[in-house]
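K.L.:
Next one to model:
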Amino acid sequence: MIKEWRHRRAVQRVKPGDGRALKRFRWWQMLTRALFYLRLRNDDGRQTVYAVDIKHQNTSDGYAKAHLYLDGRHHAESRVPAVFPVQGGTVEVRASGFGLKRCHYVSAEGAEFQLVPDPRSAEGRRARLDRSHPALSRFIGFLSVLVLVIGLVLLILQLAEQITRAPEGVAQYVGTFTSPIDLSAWGNTAVGLVTVAASTERALRLRYSRLLDGAAG
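P.N.:
Now for the predicted structure:
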């Protein structure tokens, strides 16, 4: 019920486009922009090309905004999370603190397909690595998950220690807890940086876990 309400609300946020042309992706935009494509074929055999252009940081509005282009022209726009009605279904866009966690075409029958990233974008380069070096890609993906798991465990240990040492805390019921791992300020900073890097790598593949990536944020 709540999911359907959020879906309808996202559709209502969509505003019509102004018809401007889609700008080419530039290499210096890899940290601030994502660009994905969806190619659909009409009943008459003609191909329609949708493009979803996402600005990760919009300083004027204070939130991420997604733009939908139809055959190279600005067709619609919406703040993220966005749901764009398109031919035969919708395009759903959701963002996390590290990039995107969803950019999928959902057909009227419920089938889901991830859109294809622009080859010049960070997501496109990561996808090319996956195609050309699948073993290395899987290792990097595994390493990202391992880093996030370690970061989550360290976070839980630190929180447990702080809670049991807090005045009027739970220590009177369960006793105090001392973390077996005591990181320095430099160590905590290093762990924070590598967990952010791991979640960013996962965002390039549109992977997201509320437990792992949410804790890293």
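K.L.:
from here on, contacts and neighbour counts on C-alpha atoms
P.N.:
OK.
K.L.:
Show the residue spans covered by the strands in this structure.
P.N.:
15-16, 33-41, 47-55, 65-70, 73-79, 82-86, 89-96, 99-107, 112-114, 116-117 (DSSP state E).
K.L.:
Can you lay out the ones you listed as CSV showing mean neighbour count and distance to residue 168?
P.N.:
Shown next, in CSV, are the strands of the chain (neighbours: other Cα atoms under 10 Å; distance: least, Cα to Cα, whole Å):
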stretch, mean neighbour count, distance to residue 168
strand 15-16, 14, 52
strand 33-41, 18, 47
strand 47-55, 20, 46
strand 65-70, 23, 44
strand 73-79, 20, 43
strand 82-86, 22, 44
strand 89-96, 21, 35
strand 99-107, 22, 40
strand 112-114, 15, 50
strand 116-117, 21, 52
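K.L.:
tell me, how many neighbours does the nearest residue to residue 196 once chain neighbours are set aside end up with?
P.N.:
For residue 196, ignoring the flanking residues on the chain, the nearest one in space by Cα to Cα, 6 or more residues apart in numbering is residue 216 at 6.3 Å. For residue 216, the neighbour count with other Cα atoms under 10 Å is 23.
K.L.:
To compare against the first, here's the next sequence to fold:
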Amino acid sequence: MSAFGIKRCHYVTDQGAEYPLVPDPRSAEGRRARVEREHPALSRAIGLLSLCVLVAAMALLLPQAAEQLTRPEGIAQHTGTFTSPVDLPKWGNIALGLVTASASTERALRLRCSRLLDGGAG
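P.N.:
Here you go, the predicted model:
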């Protein structure tokens, strides 16, 4: 189990035999598994792209979030203010959020866990 649901599931018989369960081929997870099985190079490229998007989003959004968190006077008097070196326009932050959501969804559909990217689950 992970914070987002079941990542792996096995059927265990009374005799102890273990069979991995696979996602329904018509589900989003099943379609992503089919791409991985039938087009492994494309699947790796998609996975690498989603990884790059998530790392770039972290590098762009964390400084902006730190600036917003240190802006209130009560916090600023204790910690000082942080000025982000990144200042995206509103449409840039919205676009980055949408692309990040797509990359996160792709990571979830792969049914694999990464301790770094998936919050320590796995």
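K.L.:
Tell me how the two chains score on TM-score.
P.N.:
After superposition, the two chains reach a TM-score (TM-score structural alignment, normalised by the length of the second structure) of 0.75; 115 aligned residues with a Cα RMSD of 2.8 Å.
K.L.:
Can you find the partner of residue 6 of the first structure in the second structure?
P.N.:
Aligned by TM-score structural alignment, residue 6 of the first structure pairs with nothing in the second structure.
K.L.:
how about residue 72 of the second structure, what's its match in the first structure?
P.N.:
For residue 72 of the second structure, the residue aligned by TM-score structural alignment is residue 166.
K.L.:
ok, that match to residue 188 of the first structure distance?
P.N.:
Distance of residue 166 of the first structure to residue 188 of the first structure, given as Cα to Cα, to the nearest Å: 20 Å.
K.L.:
ok so, going back, these two touch, right, the residue nearest to residue 196 of the first structure and residue 194?
P.N.:
No - in this structure, residue 216 of the first structure is not within contact of residue 194 by Cα atoms under 8 Å, at 9.6 Å.
K.L.:
Show the contacting residues for the residue nearest to residue 196 of the first structure.
P.N.:
Contact analysis of residue 216 of the first structure by Cα atoms under 8 Å, 6 or more residues apart in numbering lists 148, 151-152, 192, 195-196, 199.
K.L.:
before we move on, what about residue 28 of the second structure?
P.N.:
Applying Cα under 8 Å, 6+ apart to residue 28 of the second structure gives the contacts residue 109.
K.L.:
Looking at the first structure, name the residue matched to it.
P.N.:
Using TM-score structural alignment, residue 28 of the second structure sits opposite residue 122 in the first structure.
K.L.:
do the same with residue 46 of the second structure
P.N.:
By TM-score structural alignment, residue 46 of the second structure lines up with residue 140.
K.L.:
measure that match to residue 151 of the first structure for me?
P.N.:
With the distance defined as Cα to Cα, residue 140 of the first structure ends up 16 Å from residue 151 of the first structure.
K.L.:
Look at these two and report which has more neighbours.
P.N.:
Higher neighbour count among residue 140 of the first structure and residue 151: residue 151, with 21 against 16, using other Cα under 10 Å.
K.L.:
Please list all residues in contact with that one.
P.N.:
Residue 151 of the first structure sits in contact with 191-192, 195, 216, where contact means Cα under 8 Å, 6+ apart.
K.L.:
Distance check, the residue mapped onto it from the second structure against residue 64 of the second structure.
P.N.:
Alignment note: residue 151 of the first structure maps to residue 57 in the second structure; criterion TM-score structural alignment. To residue 64 of the second structure, residue 57 of the second structure is 11 Å away according to Cα to Cα.
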